[in-house]
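Peer 1: need a structure here:
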Amino acid sequence: MRNDPRSHGLWERSAPPAPPTTGLTGDIVADAVVIGAGFTGLSAALHLAEAGASVVVLEGVEIGFGGSGRNVGLVNAGMWVMPDDLPGELGEVYGSRLLHLLGEAPSVVFELVEKHGIPCEIERSGTLHCAVGAKGWSELQERARQWQARGAPVLLLGAEETARKVGTDAYAGSLLDLRAGTIQPLAYARGLAAAAIRAGARIFTSSPVMDAQEDGSGWRVRTGAGSVRAKWVVVATNAYTLQVWPQIRAELVHLPYFNLATKPLSDHLQKTILPERQGVWDTKEILSSFRFDRQGRLVFGSVGALRGPGRSIHPNWGRRALKRLFPQLGDVEFEFEWYGSIGMTGNSLPKFRRLGRNVVSFSGYNGRGIAPGTTFGRTLARLILGEISEADLPLPLTEPEPVRYRAVREAYYEIGAQIAHAAASRF
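Peer 2: Coordinates of the predicted model:
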């Protein structure tokens, strides 16, 4: 996208074409206008349109341009926060409500894929959270205990079983979550858009929002060449929020994350690495993740931006890290390299915001955007349709809290990842 191979990499090359769209021109009217064509916005638009509401989506660039089209494609349940900690963070009612909703969120994704026939390389064999050392193993034991106490289908695997499933003896154990899986994320976003259009939604791309003002009983949302008048506004821009609604950007710390994809591996090598096709991430502070795509490419990622010194540091680290994990690979070359930004919040939980009368938003997915974004989009649609009230939402309404020293923290993450990966590459 935008003639930049490092924005969406492999996913742009292998995804089916996006449905045809144009930029917005002129003034139109709808029941709701959705800002952002990522998982949250497209899910909201789809569910609104299916219920008979008139809905317009305004996307500044292209469908799936933000984190929705760049992430590694792990469809996970829950968030980073330990299950037992959620009631302490949100209170018993919201904590229990959010746990249930996010525990079921991957199934919402998979059901939409099946219902609408979305070709997105779906794999439903679960995900593996892999323990690095004794500390990581202790963390996974506690996480397993808490999820299992709630009846979740998660299995704690020892080092030997983990080695059989992953293809390396680098880990002390793992947590297999059978609710989860992987998808091709940009293909999924484009498929949601196509389904929303079939249901009656209107999607306009290359239409960045310049301004939003109350206009009588609703809102007038303006782009450079047109406007939409609507009673409801859904702000679904998350980490890619620009000048409008700056309070969202102010409370999100951008964490850069990159992905590298090998050329398709031989059938023999594919049988020795992730033979059951789970997606993987580890317990390191600067974590790594990996999974296969449908063509047999190994997609490997970590924290960092592929710009400046990072353009060489991170791929060099990736080659050495893969060789340490899987010596059978030998020296690997990467066919694709790309990166984007994750919106991180202070407590590692998403936020619900009312940004004005009938202006609502969920943001801050902390690297867990696919399943939560999809289910939160559906939740916003239900709110607008009157099927639920604000009191029924999975998160409480709280005031935005700008992050102190946000720019410093973002620079620290980017430079710190470069230093860590440069140092690791020397050993």
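
Peer 1: every contact and neighbour count from this point should use C-alpha atoms.
Peer 2: OK.

Peer 1: so Ala193, which state does it fall into?
Peer 2: Three-state call for Ala193 (DSSP: H, G, I helix; E, B strand; the rest coil): helix.

Peer 1: then Gly373?
Peer 2: Three-state call for Gly373 (three-state DSSP): helix.

Peer 1: could you also give me the structure for this next sequence, so I can compare it with the first?
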Amino acid sequence: MSFNPPVFEDPARDSFETSLWHETAIAVPRYPKLSGRQKAEVVVIGSGYTGLSAAIDLAAQGKDVVVLDAREPGFGASGRNGGQVIPAFKYDPDGIAKVYGEELGEAVLDMVSKTADVVFDLVRRFDIACDPRQTGWIQAAYGSSGIDKVKSRHRQWQQRGAPVELLERDELARQTGTGLYPLGVLFRNGGTVQPLSYARGMAIAAASIGARILAYSLVRAIEPDASGWRVSTADGSVTAARVIIATNGYNTPIWPGLRESVVPLYSMQIASPPLPPELSRQVLPVVEAMADTRRLVWYFRKDRDHRFVIGSRGPFKARPSESDARTLVEAACKLFPALRDTAFPYRWAGRVAMTTDQIPHLHQLAPGVFAALGCNGRGVGMGTMMGKILAAASMGAERQVLPYPVSELHPIPFHAFHRVGVHAMITCYRMLDQFS
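Peer 2: The predicted structure is shown next:
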């Protein structure tokens, strides 16, 4: 099989510009570009959380791993997300059991519940300087339907032994500083990281145990080869028996139908300067990360220097304007009226890969070629976990022992018109949220 796509998206069109995470992240090493012909046991395409997690597991097993990225580690959504480590799917446990069946559903639930611990264990193992705080994550109820959802979510996870707690209005307000929500569920094993530092630290960890990280090496073709597969860029190629594709929302058309199996959406964030101590004590004083149950979710947190960060769905562009950020400024002031005189000099966006069923997809695209994508806004924990699963799958783990099902690739019909459909959906969701 050979596929040489005629058109590529240029990742260079994205820019960190006014990103808080870029300003405060640990330094990125100067990784070389791919040049000439090289060999490896496994080629990983994409150096976000998923690809780097897979590379770490493979290199730890002594495998010869090459990681290729169009830019540098963490440049995509792994360096642009909210840094919230969420140990839950968008589906509740009962819903997961319905989707996967009782036996596999329990394995998936067990895997999902461990995603946050996997992140923080990895951080401790390699001493990654990413400001890790496993102080919990709260999902707050928005509207009457949100109350029912939060109660049900708490009950279902509690029945399965997860470290969750239901917070009534007064206790929720005490822990978060906002009285906007009537109810919330606290996942005690959740938390936060500096997302770009986490990605860069993962790359440093992978390289320290033998993985070869190659930057500014945009993959242009994946072709069969006598050794298995040849992965080519403009300046060279790597042949390997196995290939892992971990490009998620930053897919280019290197494999037929893969890019068309997800819908990329932009999630936008803004951030304040460090809040004065008195003000900081009023904003997320106990649990420093939360999100709500809106259809167009508000998610917010503080960083290590007490900056307030809030995000939600953004326009279809990588560089949001001051005008684009206005709705998030208004949201911040609605949550915390004390922020009404606070400036928000930082704003940025990143592409999130969404699937039609709102769950990640794991694919075997051909013998020796695997992909995982579609974390649906749960990328810090789920991406890290999916990388481990990809590593196991690429090394020949039987499907029945994997904690996640391998599914067929199904491109979304009329994918070329996804922006029209998504724009209509967002408009509808925004109206429904206003009347919830």
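
Peer 1: centre of the chain to the longest helix anywhere in the first structure, how far?
Peer 2: As assigned by DSSP state H, the longest helix anywhere in the first structure is helix 92-116. A distance of 14 Å separates the C-alpha centroid of helix 92-116 of the first structure from that of its chain, computed with CA atoms, centre = their mean, to the nearest Å.

Peer 1: and for stretch 152-172 of the first structure?
Peer 2: Distance, centroid of stretch 152-172 of the first structure to centroid of chain: 24 Å (CA atoms, centre = their mean).

Peer 1: picking up where we left off before, which residues does the longest helix of the first structure contact?
Peer 2: The contact list for helix 92-116 of the first structure (CA atoms under 8 Å, 6 or more residues apart in numbering) reads 75-79, 83, 86-89, 118-120, 122, 152, 179-181, 188, 191, 195, 370-372, 374-375, 394-396.

Peer 1: buried sites along it?
Peer 2: Within helix 92-116 of the first structure, the residues that count as buried by 16 or more other CA atoms under 10 Å are 94-99, 101-110, 112-113.

Peer 1: what does that helix correspond to over in the second structure?
Peer 2: Aligning helix 92-116 of the first structure against the second structure (TM-score structural alignment) gives residues 102-126.

Peer 1: how long is that stretch from one end to the other?
Peer 2: Its first and final residues considered, stretch 102-126 of the second structure spans 36 Å by CA to CA, to the nearest Å.

Peer 1: again with stretch 75-93 of the first structure
Peer 2: Terminal residues of stretch 75-93 of the first structure are spaced 25 Å apart (CA to CA).

Peer 1: what residues sit buried inside it?
Peer 2: Those would be Val75, Asn76, Ala77, Gly78, Met79, Pro83, Asp84, Leu86, Pro87, Leu90, for stretch 75-93 of the first structure by 16+ other CA under 10 Å.

Peer 1: mind checking the longest strand of the second structure?
Peer 2: strand 263-274 (DSSP state E).

Peer 1: what count of nearby residues applies to the aligned partner of Asp148 of the second structure in the first structure?
Peer 2: For Asp148 of the second structure, the aligned position in the first structure is occupied by Ser138, per TM-score structural alignment. Neighbour count for Ser138 of the first structure, taken as other CA atoms under 10 Å: 15.

Peer 1: check the mean deviation of the helix or strand where Ser138 of the first structure lies from the second structure.
Peer 2: Ser138 of the first structure is part of helix 133-149, with elements assigned from DSSP states H and E. Taken over the aligned residues, the distance from helix 133-149 of the first structure to the second structure averages 0.8 Å (mean CA distance after the TM-score superposition for the first structure).

Peer 1: still on that earlier bit, how big is the offset of the longest helix of the first structure relative to the second structure?
Peer 2: Comparison of helix 92-116 of the first structure with the second structure after fitting gives an average deviation of 1.0 Å (mean CA distance after the TM-score superposition for the first structure).
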